[in-house]
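Visitor: model the structure of this input:
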Amino acid sequence: MELQEYTRNYLALRNGQDKPEIWVAYKGVIYDVTASRLWKNGKHYEHWAGQDLTDELKDAPHAEGVFERFKVVGKLV
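Guide: The predicted structure is shown next:
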């Protein structure tokens, strides 16, 4: 299945504030974290939704496998 492509600007609007969707990107893949209680209002500890979190994961207490529980909605271009 071909993934829909989204720009950084489009992703930025899915921050839990401007739109009801809460999305984050990691390694070029965009995930829908809207249903996660840990992303309520688009904030997860010191991280904000609507952006690419690839560089920030190294500081997280979990591995990238955490993204496997979320639906893939597209790819970041």
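
Visitor: please make it C-alpha for all contacts and neighbour counts, starting now.
Guide: Will do.

Visitor: same for the longest strand seen in the chain, what does it pack against?
Guide: Using DSSP state E, we find that the single longest strand of the chain is strand 71-76. The contact analysis (3 or more CA pairs under 8 Å, 6 or more residues apart in numbering; DSSP states H and E) places strand 71-76 against strand 5-6, strand 29-32.

Visitor: quick one: closest of those strands to Ala60.
Guide: With CA to CA, the closest approach to Ala60 among those belongs to strand 29-32: 16.9 Å.

Visitor: following up with a second sequence; could you model it the same way so I can compare the two?
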Amino acid sequence: MKVYTRQQLALRNGQDKPEIWIAFRGLVYDVSSSRLWNKGMHYEHWAGQDLTEELRDAPHTDKVFDKFEPIGQLA
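Guide: Predicted structure coming up:
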């Protein structure tokens, strides 16, 4: 599996590049196809970063990541 740096992840925020990526528990996910991540924002969460710690405040469980295939690992 390809390894991505935090800098590479940060560029995929829906603003700087068209891809919308997030990381969770060491895996990187491309959520570009999700309408819930329109323009790189999902409620108060921004794409291009590791959202592992922010999940505890979410109204859903980590099962939400089952909808997406991981595209890589976070370095």
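
Visitor: TM-score for these two?
Guide: Once superposed, chain against chain, the TM-score is 0.98 (TM-score structural alignment, normalised by the length of the second structure); 75 aligned residues with a CA RMSD of 0.4 Å.

Visitor: out of the helices and strands packed on strand 71-76 of the first structure, deepest packed?
Guide: Most buried of those, by mean neighbour count (mean count of other CA atoms under 10 Å): strand 29-32, with a mean of 22.

Visitor: distance of the equivalent of Val72 of the first structure over in the second structure from Tyr4 of the second structure?
Guide: Taking TM-score structural alignment, Val72 of the first structure has Pro70 as its aligned residue in the second structure. The gap separating Pro70 of the second structure from Tyr4 of the second structure is 12 Å, by CA to CA, to the nearest Å.

Visitor: overlap in contacts, the two.
Guide: In terms of CA atoms under 8 Å, 6 or more residues apart in numbering, Pro70 of the second structure and Tyr4 are both contacted by the residues Val28.

Visitor: contacting residues for the residue nearest the centre of the second structure?
Guide: By CA atoms, centre = their mean, the second structure has its centre lying nearest to Ile22, at 1.2 Å. Counting by CA under 8 Å, 6+ apart, Ile22 of the second structure makes contact with Leu9, Val28, Tyr29, Asp30, Val31, Ala47, Gly48, Gln49, Asp50, Leu51.
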